[in-house]
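*Asks:* sequence and computational prediction follow.
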Amino acid sequence: MITQAATLIAHFETGTDPQFHGPSVTEFFPPAILFEGTIFQINRLTLIQFLATIAVVIIFWLGTRRMRVVPGRFQSLVEMGLDFVRINIAEDLLGKKDGQRFLPILTTMFFMILFMNLTGIVPFLNLAGTSVIAVPLVLAIVSYVTFIYAGLRKSPKNFFKNSLFPAGVPWPIYIIVTPIELISTFIIRPVTLTLRLLMNMMVGHLLLVLFFAATQFFLFQMGGWWTALAAGSLAFGFAFTIFEILVAVLQAYVFALLTAVYIQLAVAEEH
């Protein structure tokens, strides 16, 4: 993060005092590295997403390629991660049968989001793969399609009817209830899933860059007693780095959990 912040911090202008320049949203739109101007354009953020995906594949391949009855430390760690999703998300909300059916997609979502979130605090990467709208949006669409699929598979004829026209509501009230259900169930859900993940990772990155950029500014540009402020901003930077790890895990958990909740609502008996 400190290395990256060097491009954002203060600089001397001719005949003026040092000027501090904080982070901006342009950080999330780095210049192209390969195939500029094509649909296959690759920039620094794209490479980070590739690295996170490769890391997930390699870790689970190494952890499961030679399964043993008495697992080693690495296999145990991988199994703990898989069991966390299976027990605390899939089976807890969907039951054993439906939990097993939708476990692959929930597990993929959780670990994909987790690894892409964590790249935001990895030195020399310093940018979460989920901090641009494309990744959260694609995941939200997958969650939405899975929700629709689960509902139609459970009750092909009554899924949309029961979703838009809840039982027990007087017919005249449907004039109000049905539009609300349509917007909240079929429009708001994918939007909130996307924005919740996106905004958390964007804000976390901007805060970290701000603190570490301020540290360099006070330490190298201002000097003197301003060094005390550099120590303070550095301490806040490290504190928020720990907090960002918590947010990375929490956002992966919340996204997978809400997906499971939506699936549970789709396969509920009233549908």
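*Replies:* Great, that's in hand.
*Asks:* only C-alpha atoms for contact and neighbour calcs from this point on.
*Replies:* OK.
*Asks:* what segments of this protein are helices?
*Replies:* For the chain, applying DSSP state H gives helices covering 2-5, 44-64, 73-85, 92-118, 134-154, 159-164, 174-183, 189-216, 227-266.
*Asks:* buried residues, stretch 83-97. List them.
*Replies:* Within stretch 83-97, the residues scored as buried using 16 or more other CA atoms under 10 Å are 85, 86, 89, 90, 91, 93, 94.
*Asks:* over to stretch 145-161?
*Replies:* 146, 147, 148, 149, 150, 151, 152, 154, 155, 159, 160.
*Asks:* cool, stretch 28-43 as well?
*Replies:* Going by 16+ other CA under 10 Å, stretch 28-43 has these buried residues: 28, 42, 43.
*Asks:* one more: stretch 53-65?
*Replies:* For stretch 53-65, the neighbour count (16+ other CA under 10 Å) marks 53, 56, 63 as buried.
*Asks:* next, the contact list for the first one, please.
*Replies:* Listed by CA atoms under 8 Å, 6 or more residues apart in numbering, the contact partners of residue 53 are 112, 115, 116.
*Asks:* ok, the closest residue to residue 234 other than its chain neighbours - how many residues close by?
*Replies:* The shortest distance from residue 234 to any residue other than its chain neighbours is 5.7 Å, reached at residue 215 (CA to CA, 6 or more residues apart in numbering). The tally of other residues near residue 215 (other CA atoms under 10 Å) stands at 27.
*Asks:* then this one, side by side with the first:
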Amino acid sequence: MRGEFHPPDLDSEFFPEEMLFESFANGWFAMDRLILIRLLMTAILAVFLLIAFRNPKLVPSGLQNFAELAVDFVRINIAEEILGKKEGRRFLPVLATIFFIVLITNVPTIIPGMNISPNARIGMPIVLAVLGYVTMIYAGSKRYGFGKFMKSSLVIPNLPPALHILVVPIEFFSTFVMRPVTLALRLMANFLAGHLILVLLFSATNFFFWQLNGWTALAGVTTVAAIAFTLFECIIIFLQAYIFALLVAVYIELSLHADSH
């Protein structure tokens, strides 16, 4: 009996030939496995929050207590830490939405049967990055007006006029292009890489275990490595949600103080 090595198949995972509801409404509502996982995890989050806060009590307990601790983490350690109490409370709904959506959709990467985060495909990271991008522009435009906000963001005071020809495009690219792009790519790349590494480690375990010769011992090494990397992924699941929401808060703060460029 010999094991087989199964390399990651990105074509079928990310670009499936058959999708649910593909023939309905010209494919506008077509769904593959990753979309179903995304919808399932979002529904779980929504149900959890509805149950936790359906009958809020002054002295919380159970699910309400856990949910309030989670929201307070975002409020204290992200929103108010970066934006201050007033602006932190103002933008908390956006930051909390981003944090919890990223967190819950990261979790499937370690769930057997799912084995992949929907954020490993670029669609969801782009949507979340656009939400942060629009909020950043809204924050600055609301405070200064759109024209003054753009001028304050792009034009560095006291520069020789000739240098503005060079500096303004650089500032525009770094502020209004690179910020959302790096937000989306960072999230996607972390979970795509994690998915590939876990697939390779568990496939190698299957391959070595069934050799029934000297190579079989390596199955123990790859199993330990796979478990260790899974535990590491548990940290990344939380860390990437925290970093994403934190960077959005930082970008909002920079927009709110664009005149101090």
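*Replies:* Yep, that arrived. Everything quoted here is computed from the prediction, not taken from an experiment.
*Asks:* TM-score for the pair, please.
*Replies:* Remark: TM-score between the superposed chains equals 0.92 [TM-score structural alignment, normalised by the length of structure 2]; 255 aligned residues with a CA RMSD of 1.7 Å.
*Asks:* give the aligned equivalent of residue 124 of structure 1 in structure 2.
*Replies:* In structure 2, the residue paired with residue 124 of structure 1 is residue 113, using TM-score structural alignment.
*Asks:* distance to residue 238 of structure 1 added to the buried residues of stretch 28-43 of structure 1, as JSON lines?
*Replies:* Formatted as JSON lines, the buried residues of stretch 28-43 of structure 1 follow (distance: CA to CA, whole Å):
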{"residue": "28", "distance to residue 238 of structure 1": "22"}
{"residue": "42", "distance to residue 238 of structure 1": "30"}
{"residue": "43", "distance to residue 238 of structure 1": "27"}
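*Asks:* out of those residues, list just those in strands.
*Replies:* Among the buried residues of stretch 28-43 of structure 1, the residues falling in strands (DSSP state E) are 42, 43.
*Asks:* return the member of the buried residues of stretch 28-43 of structure 1 nearest to residue 186 of structure 1.
*Replies:* Minimum distance to residue 186 of structure 1 across the buried residues of stretch 28-43 of structure 1 is 29.1 Å, recorded for residue 28 (CA to CA).
*Asks:* to which residue of structure 2 is that closest one aligned?
*Replies:* Residue 28 of structure 1 maps onto residue 14 in structure 2 when the alignment is built from TM-score structural alignment.
*Asks:* which residues touch its match?
*Replies:* Contacts of residue 14 of structure 2 by CA under 8 Å, 6+ apart are 34, 121.
*Asks:* go again with 10 Å.
*Replies:* Residue 14 of structure 2 is in contact with 32, 33, 34, 118, 120, 121, counting by CA atoms under 10 Å, 6 or more residues apart in numbering.
*Asks:* residue 66 of structure 1 now?
*Replies:* Contact analysis of residue 66 of structure 1 by CA under 10 Å, 6+ apart lists residue 75.
*Asks:* where's the equivalent of it over in structure 2 relative to residue 61 of structure 2, distance?
*Replies:* Mapped onto structure 2 by TM-score structural alignment, residue 66 of structure 1 lines up with residue 55. The gap separating residue 55 of structure 2 from residue 61 of structure 2 is 11 Å, by CA to CA, to the nearest Å.
*Asks:* measure the match of residue 66 of structure 1 to residue 70 of structure 2 for me?
*Replies:* For residue 55 of structure 2, the distance to residue 70 of structure 2 - CA to CA - is 17 Å.
*Asks:* neighbours around the aligned partner of residue 176 of structure 1 in structure 2, how many?
*Replies:* Here residue 176 of structure 1 is matched to residue 166 in structure 2, going by TM-score structural alignment. When neighbours are counted by other CA under 10 Å, residue 166 of structure 2 registers 10.
*Asks:* likewise for residue 70 of structure 2?
*Replies:* Residue 70 of structure 2 - counted by other CA under 10 Å - has 13 other residues nearby.
*Asks:* show me what it lines up with in structure 1.
*Replies:* Match for residue 70 of structure 2 (TM-score structural alignment): residue 81.
*Asks:* next up, the contacts around its match.
*Replies:* Residues near residue 81 of structure 1 by CA under 10 Å, 6+ apart: 75, 107, 110, 111.
*Asks:* now for those, which pair is the farthest apart?
*Replies:* Spanning the widest gap among the contacts of residue 81 of structure 1 are 75 and 110, at 18.4 Å by CA to CA.
*Asks:* those two: who's more crowded?
*Replies:* Comparing residue 75 of structure 1 with residue 110 by other CA under 10 Å, the one with more neighbours is residue 110, at 24 against 20.
*Asks:* for the more buried one, which residues are in contact?
*Replies:* For residue 110 of structure 1, the contact set (CA under 10 Å, 6+ apart) comprises 81-82, 85, 89, 104, 249-257.
*Asks:* please apply the same query to residue 256 of structure 2.
*Replies:* For residue 256 of structure 2, the contacting residues are 83, 87, 136-144, 149, 250, by CA under 10 Å, 6+ apart.
*Asks:* how does it look with 7 Å?
*Replies:* Contacts for residue 256 of structure 2 were tallied using CA atoms under 7 Å, 6 or more residues apart in numbering; they are 139, 140, 143.
*Asks:* tell me the one of those residues nearest residue 221 of structure 2?
*Replies:* Nearest member of the contacts of residue 256 of structure 2 to residue 221 of structure 2, counting by CA to CA, is residue 139, at 51.3 Å.
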